[in-house]
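Participant: structure, please.
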Amino acid sequence: MIYADLHVHTNHSDGVCEITDVLENAASNGIKTIAITDHDTINHYDEIFREGKRLGLNIIKGVEMSCYDFDVFKKVHIVALGLGHNTPNIDKLCSHTLSCRDQYHHELIQELHQQGYDINYADAKKFSKYNIVFKMNIFQALKEKYPQEMTKERYKQLFASKTSKETDLKMGYIPITEGIASIIADGGVPILAHPCVYNNYDEIEKYVGFGLQGLEISHSRMKPIDFGLTQMYADKFNLLKSGGSDFHDPALLKFGDFGLTERQFNEFINKSKIAV
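Facilitator: Modelled structure (predicted):
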């Protein structure tokens, strides 16, 4: 039974649910400890802690940082866990990333408009919690105006095809060395998220040299081979074993299938020294 889910998103980045809804959903599915790891933002944690306390959930403060390995031109997502109240180094890097991402999404909305979609920045902005928009907000605006067309497959056609070295750089991805260093400087634990998604396995040893401390061994996009590979790499480099669902949308994924059992979580906490 899954006890802890340490990789979760809300509508403060590219998830679709409010903080309260996410936490209530997790609690109702037996989750006891959770880390909200929205992309490149942590300024909503007062609400997360408040709602977590109301629901009796243990909260671990976290964020998923959008990093990049310029040696091999790969995305690398690093989850920071166990953060304290002040995170000046992470805040500085994430602020830059969000600013770049917003500028890129302005351009993306213009492209969609030129393709014939009646959409503008304001349409997407109303779905965002911040003064920027995320890709999911653009899709929500499209879905509001074109509900029949905007399926999961259409989302992939419109947005997944945009991934490239050029667009990654426009999105303000953080050099992996700086991302890991900022997490350590702010007292957090850097965890390599879903290495199967961006094929980061070959670079794990290098990232350990940069200060990487953990690896996700359970994730919703892992195939059977990945469960074995992540365990092998974690053991080989004496890495913390973390895990989470990467929850974004209850229509696509439910809590309780991915994460850490109570035994695994206790091992993670004892080794990482993260306060719960």
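Participant: from here on, contacts and neighbour counts on C-alpha atoms
Facilitator: OK.
Participant: excluding its backbone neighbours, what's nearest the residue positioned nearest the centre of the chain?
Facilitator: In the chain, the residue lying closest to the centroid (Cα atoms, centre = their mean) is Glu64, at 4.1 Å. Excluding its sequence neighbours, the residue lying closest to Glu64 (Cα to Cα, 6 or more residues apart in numbering) is Val79, at 4.3 Å.
Participant: please report how far that neighbour lies from Ile109.
Facilitator: 29 Å (Cα to Cα, to the nearest Å).
Participant: one more to line up against the first:
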Amino acid sequence: MVMTRFADLHLHTTRSDGYFSPSELVSKGARLGFSTLAITDHDTVGGIEEASREATRHEIELIPGIEISTNYGGKSVHILGYMINIQNAVLLKTLSGIIDKRIERLENMVHRLADLGYPLDISDVFSFIGNRVPGRALLARYLVKAGYYKSVGEVFENILGDSGEVYEPVSVLNPENAIEIINGAGGISSIAHPGNTRVDEIFPRLVEAGLDGVEAYNPIHTKPVVSHYLKIAQKYDLLVTGGSDYHGPQCPARNIGQIKLDYTHVERIKERAACFEVFGW
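Facilitator: All right, here's what the predicted structure looks like:
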């Protein structure tokens, strides 16, 4: 009997805005029967080594990944990277610059919240975030903790979504920059949850810039949306990726186990990464 192998290629840990530590998350994935996981924290590779050690303990495959924040016309567009060299100097320097910009953005958003009647203590906000990558999700959790809202989703619907009064993009990179950096680190790039960002017009220029894949499978994608992005993948000869975009129990609509990507897609990612290494494609 041949056992089916499947993967989740979009997971977040406490190194960015996830609920579980890298070890806890890998252990959780192993218990659910995943053969392959990818840690794709926002703008950091800080959890990869811990996750890799835990994956070895459970005898499952850990793909080093990342989700890089970019800005396209004022919209937040995320580019996933897989099979990256986490020691790549250009990648690490770029991520350091993004973190600096994220800190500045958080300060701006906290000041904007004060103007709107949310008098937050910025030092308390940073204390709450700790050594995690500062972002909107953590700020939303702080607002829930402070009693201003009942859920993270409610915060985004009212003030922190891309069209919200407090929103400010992380304006360091455009999507093409992120693709170049991922490819330069030996990795494979894929546009994250395109059904959410809804910027299909950008595909031709991203493909020209070297985009490798599209995340067709994501919990927020309905069946027609999945079908749409599978057709786009076929049109542009893109790899198909997928994952739960799991952040933890605070986001029940995106739960680990909802997306079980067939392992053939992982094999294709690895094949293309090998071509980069051998032929410099």
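Participant: TM-score for the pair, please.
Facilitator: The TM-score (TM-score structural alignment, normalised by the length of the first structure) is 0.86; 270 aligned residues with a Cα RMSD of 2.7 Å.
Participant: more neighbours, Val79 and Ile109 of the first structure?
Facilitator: A count of neighbours by other Cα atoms under 10 Å puts Val79 above the other of Val79 of the first structure and Ile109, at 31 against 20.
Participant: that one: what secondary structure?
Facilitator: Secondary structure for Val79 of the first structure, judged by DSSP: H, G, I helix; E, B strand; the rest coil, is strand.
Participant: quick check: it touching Leu192?
Facilitator: Yes - counting by Cα atoms under 8 Å, Val79 of the first structure touches Leu192, with 6.3 Å between them.
Participant: shared neighbours, the two?
Facilitator: Shared contacts of Val79 of the first structure and Leu192 (Cα atoms under 8 Å, 6 or more residues apart in numbering): none.
Participant: that older thread, contacts only, for the residue nearest to Glu64 of the first structure.
Facilitator: Shown in contact with Val79 of the first structure (Cα under 8 Å, 6+ apart): 7, 37, 62-65, 190-193.
Participant: following element in sequence after the longest helix anywhere in the first structure, please.
Facilitator: Secondary structure of the first structure per DSSP state H: the longest helix is helix 88-114. Per DSSP states H and E, the first helix or strand lying C-terminal to helix 88-114 of the first structure is helix 121-125.
Participant: secondary structure of Ala38 of the second structure: a helix, I assume?
Facilitator: No - counting by three-state DSSP, Ala38 of the second structure is not part of a helix but strand.
Participant: quick one: map it onto the first structure.
Facilitator: Mapped onto the first structure by TM-score structural alignment, Ala38 of the second structure lines up with Ala35.
Participant: distance of that match relative to Gly52 of the first structure?
Facilitator: Counting by Cα to Cα, the gap from Ala35 of the first structure to Gly52 of the first structure is 10 Å.
Participant: need the overlap of contacts for the two.
Facilitator: Common neighbours of Ala35 of the first structure and Gly52, using Cα under 8 Å, 6+ apart, are Ile59.
Participant: okay, and Thr230 of the first structure sits in which element?
Facilitator: helix 224-236.
Participant: mean deviation of the helix or strand just after that helix from the second structure?
Facilitator: Once the chain leaves helix 224-236 of the first structure, the next helix or strand it forms, by DSSP H and E, is strand 240-243. By mean Cα distance after the TM-score superposition for the first structure, the fitted strand 240-243 of the first structure averages 1.3 Å away from its aligned residues in the second structure.
Participant: list the buried residues of the helix or strand just after strand 240-243 of the first structure.
Facilitator: Counting by DSSP H and E, the next helix or strand C-terminal to strand 240-243 of the first structure is helix 262-272. Using 16 or more other Cα atoms under 10 Å as the test for burial, helix 262-272 of the first structure gives 262, 264-265, 267-269, 272.
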